[in-house]
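K.L.:
I would like to see how this sequence folds:
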Amino acid sequence: MVAATAARQQCLGATPSPAPALHCRHSSAGTRHCPHQPGDQQPRCRTAAPRSVTGRYRNLARLATLLLVAAVWLCTHFGLFTWLDLVMYDTHFKIRGTRPTSDRIVLVYMDDKSALRLGRRHGGWSRLDMAAALNNLSRAGSEIIALDVIFSAPSVDPRHDKILADTIYNCNNVVLARISSVAGLGSVEPIVPFQEGMIGAGFIDLPLDQDGCLRKIHFFNAHPLDNGALQLLPAFALEVARTYRNLDYSFDFSHSNYFTLGSPEQKQLRLPYPDLLINYYGDHHVFTRLSYADVVNGNFDPAAVRGKIVMIGSTLKTEKDFFTTPFTHYRTVESPFADRFAASISNVQDADDPGLSCHAQAIETILNQDFIVPLAAWQQLALLIACAILGHLLFFRFTGTMPALLSAGGLLLVVLLSSQLAMQAGLWVRSPELLAMILAQIGASMILLKFYEKSRNDWVTSAFGKYLSRTVVEQLVKGDINLNMEGKHQQLTILFADIRAFTTLAENMSAQQVTQLLNRYFAAMVPCIQAHQGTVDKLIGDAIMAFFGAPVPSSNHPQQAAQAALHMLETLRQLRGNSDIEQLRQLEIGIGINSGEVTVGNLGCEQFMNYTVIGDAVNLAARVEGLNKVYGCHILLTDDTAEHLDDTLVVREVDQVVVKGKETATTLYELVGYRAAITREQLQALEHFATALQHYRQQQWPAALAELEQVLTLSPHDGPATLYRQRCRQLQAQPPAPQWDAITRFTSK
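P.N.:
Below is the predicted model:
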């Protein structure tokens, strides 16, 4: 059985020391590592993240969000999103589709077929035919007859006007149309005889949006009176709805969000400010339609109009009383003449809805109280801010491009679905500005993320480039390794390396020679540490402090530290053999390694930051390094490190010690080398030393000396064997006290 196996068995039987308090350590170029002891005055340390990078990114992200909110709101204020708002408004209707109406409105079309059947002459429809139609509808039980026809001039035959006026009067349910304003003419109203018999009149002016689409009507137009007052003229749809509900022409504007039509004792209609957004139920086909000629001739089912609102209006192409609505907007049909006239008419706009059906849609909206209310300006702003905050939380994170794009896609979908659901509930949310906010934020986040990545890469390179290997730095830059600079407790392995007798060596050298020697030495040693994923913490005079397991996490950090130590010794041998500096050929180093829990992170103060480790495990590694001089070794390990090494490395137990500043014993091991490089004679020497150590602890001095002589025969310069031979001879001459426990206690560093 080789010495390494025996050493591990003894190591596993050692009593671990209790978790010590953490102490800060400091050093300067003029002093070597000097860990603080309990009770020493210690500088205050704190942890800190790379705030210069993340802080700048977060501040820029907040500023970008604020600027984008302001920019989007200004664009909304100046109408830059109006066209998109209208497109989305129409799209909501297309997605929702048609809905059934209440079936209380019937449309009578004065169409081309009726004109042919009734012999309509150029200039207008016969007023006798109109009187016949009104009589037939009234006898059939129509509740309201609304004429979307302007009778602004007398007929050629006054008798015809008299007959129609008497019919309107006798029906007592006719609402006439007027035009509130015509350029150069003012208002256009029915002739006085007709006004005397009507039960109401409303203006048929229909306001179009900037894209030529009809989406709303005005409830009122103000008409100045001779006494200076203003008369509120109702819209045609509002007047028809009022007369159908038999409400007084009385309004209450005391409410902030709506006004009411009708007297308080009546079942009032509640109407929104300021205009009526027509909640279209589809195109004109959703209503029951009759031919004007059939109505004039009495060829219709009376049940079709009984108790209903019957609206009469022209659909002649020459009248040009057609309007584009959300259901007919962008609707095209294939022309039957496309093969002849090619692209010039291959896509022609389908017939728009007649103005009559548009008024009917408005009446249906009013009577059903099925209003579309736009979100108030302050509510839209609040929603924009909420969307911006959510976008800020989702996009301005360090998650990369793809997660941000997926988040943006999800948020866009949520906004679109929510706006569609809100529209179906009667609330118009102007989604384009929200969508613009999301897209602007995702664009800004991509730009800022590139800025952050560049700043982070520059910071990683500057922060770690000098004491981490190039491969590790590249992994950190690419993000393959999660970098956490916050202070935390972590199990690491600490390595100290020191030049033996450097002070004596440097006494006969100039400052330039010392600098040259150390630069050459460090240039050779630092890559050995980095090659095994070690982090060079600091250079302390002629000493090197490094640790393994951070910032790159590793579960094998004791093995990496041991391999780095052997690499350093081999590199030093090569350096001594090839150096042109005489003192460099005389260099000997000692290395101490310990594993344990430390505090690791970006430590320091505002003026200086350093990614480093502090703790009792660091102090012990420094003490162990100094014991190489005592035992004549090059690499000493603690049991916390040795027990985690695999069988490719050979270690031997050297002693159990209590270093200064500790009260519990630590088992020391020497790292001998790689098993593949150990000779038979070295293995035999290790076995003899392990046996000698057992005899020593049993106070069998002659047996221990005999084994030690065997070791020195095989390896004449073996440091631990030489030390124990001296100890055995001293203890043989002066036996120890009965309570002797074979533990060596050191009272100095």
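K.L.:
going forward, measure contacts between C-alpha atoms and count neighbours the same way
P.N.:
Noted.
K.L.:
other SSEs contacting the longest strand anywhere in the chain?
P.N.:
Assignment by DSSP state E gives strand 589-604 as the longest strand of the chain. Under the contact definition 3 or more C-alpha pairs under 8 Å, 6 or more residues apart in numbering; DSSP states H and E, strand 589-604 sits against strand 46-47, strand 488-499, helix 557-578, strand 609-614, helix 616-626, helix 628-631, strand 635-638, helix 639-642.
K.L.:
So what touches the third one?
P.N.:
Among residues not part of helix 557-578, those counted as contacts by C-alpha atoms under 8 Å, 6 or more residues apart in numbering are 492-495, 524-525, 528-529, 531-534, 547-549, 584-587, 589, 591, 593, 595, 635, 641-642, 644-646, 671, 673.
K.L.:
before we move on, the earlier item: now for the helices and strands packed on strand 589-604, which one comes closest to residue 460?
P.N.:
strand 609-614 (11.4 Å; C-alpha to C-alpha).
K.L.:
ok, now how distant is residue 662 from residue 368?
P.N.:
88 Å (C-alpha to C-alpha, to the nearest Å).
K.L.:
picking up where we left off before, can you say which of the helices and strands packed on strand 589-604 is packed in most?
P.N.:
Highest mean neighbour count of those: strand 635-638, a mean of 28 (counted as mean count of other C-alpha atoms under 10 Å).
K.L.:
Proceed likewise with the subsequent sequence, for comparison:
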Amino acid sequence: NETVMARVLSLLLREPAGVMPTAVTTRASLEKLIDLATSAQEWRLRRDALNVLAHLLPQAAAWQPVGISESGDDRLARLALEDGTQARQAVAILGALQSETAVQAILDAYYNAGSKNQSLKVLQQIWAQAGSLPRPVPPSIRAWLWKSWLQERLLDDPEGLSISRLVIGLVAALVMSVMLWRGFFAIPQAQLQDVLMLPYDPSGIVTIVEVDDETLAQYGRWDQWPRSLHAELINQLQAAGAKTIAFDFVFASETAADTELAEAMANAGDVIQPLLVQGDAFHDLTGSLRYAGGVLPQPEFVAAGAGLGHTSILHDADGYIRWMPTLITIDGQQYENLAMVALRNYLGGTTNNLSMVENGRLSIAGRQIPVDVDGEMRIYYAGPPAEPEQSTFPMVSYEAVLAGTVPEALLSNKIVLVGITATAEPDRYLTPVSDGRPMYGVEILANVIESIWSERFIRVPGTAVQMIVLLVLGLLVGLVCTRPITGFVLAFSIAAFYFLLAGWLFDATGLMLDLFFPFLTIALSYSMVTAYRYAVEVRRRRQIVNLFAGSVTPAIAQATVDAVKQGKLDLTGQEQELSVLLCEMRGYEAYAIHHDPGDVLTMMTFFREKMVQAVLALEGTVIRAEQGQMMAVFNAPLPQSDHAWRAVQAAQLLQKDMAQLHDELAEDHVYQEIRLAFVVNTGRAVVGYAGVGERSTFTVLGEAVTLADSLISEASNGQILLGERTYTDTADFATAVPLKPLRLKDRVDAVPVYAIETADSLEELE
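P.N.:
I've put the predicted structure just below:
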């Protein structure tokens, strides 16, 4: 009956799934197939029954309570929990069937039968096949499956989407995010951002009256000037049409000419004066810096002036001026920056109505200034510090104003800043646009006014936003860096694109993205991914080299490494067609009895090398070479469309070498006793590695091997026996003669066999 069923199943497997007879697809027929798969004596019949089931059952669209029947689903589940090829076939069928009954049977085995590991393994395979698991699977098992899935992918590195590379990119980004949050590398971070700042044309509303070297040469030390001189300057500027006059030095002491200066201020009505801060800044207020004290102008000047503003400047860690406090607090009293007060006055607004920071914005003159938590604004410099031949803002000498030689167009309807630019004075600072040359404090005030007036604000994203950018970059680099060279090119391209994007965003919107940590994240992600890939490849290469050590050529070993790395080859065990070459040494036992063990070992090594060389010459894989027998396979581990031809060629090469060797040896040479017999058989077998850890070996099991083992005893010395499939596949080039079909043990039908003869074997046949 099993013989008949085997033939029926063989016919069914040749039919397309869509044209199967209706009787075959009934529940009763499917249950009969399950009976055969679980209880048939012949393993080929069990295999074919499962293959027919897989052929008949399409992939279910969703999980269903019962797939075939409760008993059938249960038996398939129990079969899946066993070991071996048929268990893997059953798992694949359950993944397509999506039966909740079968999954429940596996869960019962997990809880009751003490087979937790096997149950979890089967559930993981079903999950991979079906893409999901049914509701009965508890969260604890789902969590374990997810953890196992992640672990597998962290230990592997496929060419496409790789969880391990994504995790590495994420880790690199998290490391950089922590460093960003903790303020590491603040100096290079700020300096690299400075490259985004390019000069722009100022609006022309600011003119600087400078107390320069010529003015000091004319009037002496500026702090010893009579204040009547400043009164005269105010009068000259008012006459020229200056709309706002702002001094960058404070009149703190009392002098004889204070009344004259106060009258000039009062008459002008548009003079803004500074106050100086004392001590360090305290960052204990929101939207404002606090100072312990300050130096104000004389009370009569405060009363006569149009407003009062601070000129506090804070350095970054590298000594550069990038930020300007908008508000400060002294003894509970708040003061705006001098530039802001001057601009309020220029626009006709009151200078006493202080703005308050709301949602990171400070409103002034209809403009929303972005500020940080301390109320500091990032200065958008219009250009570099002034030079003798050129300057970003118009600059005229204090002396020239008093002399009346300054063109009225430079002063009329302008904000006029009066400050010191003399060489020996200390009011000079390095800025992002300094190029090594310091910028005077009055120029910094001019840049602040210009930035607010033209609404060229620098917006610095918050730390959380910057961290998100780092995470995206880290994940992106981890995703695309699949190979070292192409990965480097792609990582560099990502960095270049990010730099161009940052430059465009800054020019278009004033958003200043960080450059340092993104570049560092890209570099670290690439380095870590490359190091990881190298470690994985070394481990994978070592495993495969150990697996095939001495069994294949170096080129085949390398190709196998590449195929496994690209996911094109699975060495864990799969059934496939291949050709088996079995070579048996005759005369070995007699030789071993009459010779020294050392001579026996030398003889074995000599003939084994010849056999291995012949197999490797045709790119075969040596499976075993022990005592007097060697087995090799073709079409594994790498596919070879002409595997039967290669196997026969290897046998004929050995056949020829042995004949030549015997001709060359003396008639009484001890090796004349040694003869070889060959079998080449083509069929299906399971290939993969077997063993534990480093002791794993590449193994072939199945019908093709079993038949070759049975035929080798029937081969005569020097004879090559071919199985029926091998003969058919090589009939065009190999001259073989049919022999009488052989009756072999454990086989119902006689086995057709063919022979490639030699002179030795023909003599024996006669």
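K.L.:
re earlier: could I get the helices and strands packed on strand 589-604 of the first structure in CSV, plus columns for distance to residue 395 of the first structure?
P.N.:
What follows is these, written out as CSV (distance: least, C-alpha to C-alpha, whole Å):
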stretch, distance to residue 395 of the first structure
strand 46-47, 28
strand 488-499, 28
helix 557-578, 37
strand 609-614, 30
helix 616-626, 41
helix 628-631, 55
strand 635-638, 49
helix 639-642, 44
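K.L.:
if we compare the ones you listed, which one ends up closest to residue 601 of the first structure?
P.N.:
Nearest to residue 601 of the first structure, of all those, is strand 609-614, at 5.4 Å by C-alpha to C-alpha.
K.L.:
Okay, helices next: where are they in the stretch 301-450 of the first structure?
P.N.:
For the stretch 301-450 of the first structure, applying DSSP state H, counting those that start in this stretch gives helices covering 338-341, 355-367, 377-395, 401-424, 431-464.
K.L.:
so where is the first one in the second structure?
P.N.:
Meaning helix 338-341 of the first structure. Per TM-score structural alignment, helix 338-341 of the first structure has no counterpart in the second structure.
K.L.:
what distance separates that helix from the centre of its chain?
P.N.:
53 Å (C-alpha atoms, centre = their mean, to the nearest Å).
K.L.:
So which bits of it are buried?
P.N.:
Under the neighbour-count criterion of 16 or more other C-alpha atoms under 10 Å, helix 338-341 of the first structure has nothing buried.
K.L.:
helix/strand/coil for the residue lying farthest from the centre of the second structure?
P.N.:
The C-alpha centroid of the second structure is most remote from residue 256, which lies 74.4 Å away (C-alpha atoms, centre = their mean). Using DSSP: H, G, I helix; E, B strand; the rest coil, the structure places residue 256 of the second structure in coil.
K.L.:
ok, it to residue 684 of the second structure distance?
P.N.:
Distance, residue 256 of the second structure to residue 684 of the second structure, by C-alpha to C-alpha: 115 Å.
K.L.:
which residue sits closest to residue 527 of the first structure, ignoring its sequence neighbours?
P.N.:
residue 469 (7.3 Å; C-alpha to C-alpha, 6 or more residues apart in numbering).
K.L.:
Check the spacing between the one you found and residue 48 of the first structure real quick.
P.N.:
Separation of residue 469 of the first structure from residue 48 of the first structure (C-alpha to C-alpha): 23 Å.
K.L.:
Of the two, which one has the most company?
P.N.:
residue 469 (22 against 18; other C-alpha atoms under 10 Å).
K.L.:
is it true that that one touches residue 528?
P.N.:
No: using C-alpha atoms under 8 Å, residue 469 of the first structure makes no contact with residue 528, being 9.5 Å away.
K.L.:
Kindly state which residue of the second structure is aligned to residue 138 of the first structure.
P.N.:
Residue 138 of the first structure maps onto residue 238 in the second structure, by TM-score structural alignment.
K.L.:
compared with the first structure, how much does whichever strand or helix holds that match deviate?
P.N.:
Element membership for residue 238 of the second structure, per DSSP states H and E: helix 227-239. After superposition onto the first structure, helix 227-239 of the second structure sits on average 2.5 Å from its aligned residues (mean C-alpha distance after the TM-score superposition for the first structure).
K.L.:
which helices and strands does the helix or strand that that helix is followed by pack with?
P.N.:
Heading C-terminal from helix 227-239 of the second structure, the first helix or strand you meet, by DSSP H and E, is strand 244-247. Packed against strand 244-247 of the second structure by the contact rule (3+ C-alpha pairs under 8 Å, 6+ apart) you find strand 271-278, helix 338-346, strand 415-420.
K.L.:
orientation of the shortest one relative to strand 271-278 in degrees?
P.N.:
Relative orientation of strand 415-420 of the second structure with respect to strand 271-278: 40 degrees, computed using axes from the mean of the first three to the mean of the last three C-alpha atoms, to 10 degrees.
K.L.:
Pull up the gap between the residue nearest in space to the middle of the second structure and residue 485 of the second structure, please.
P.N.:
Closest to where the C-alpha atoms of the second structure average out (C-alpha atoms, centre = their mean) is residue 478, at 0.6 Å. Plainly put, residue 478 of the second structure is 14 Å away from residue 485 of the second structure if you go by C-alpha to C-alpha.
K.L.:
same question, residue 116 of the second structure
P.N.:
Applying C-alpha to C-alpha to residue 116 of the second structure and residue 485 of the second structure gives a distance of 44 Å.
K.L.:
same deal with residue 110 of the second structure?
P.N.:
Plainly put, residue 110 of the second structure is 47 Å away from residue 485 of the second structure if you go by C-alpha to C-alpha.
K.L.:
So which of the two has more stuff around it?
P.N.:
residue 110 (16 against 11).
K.L.:
ok, now which ones touch the more buried one?
P.N.:
116-117, 119-120.
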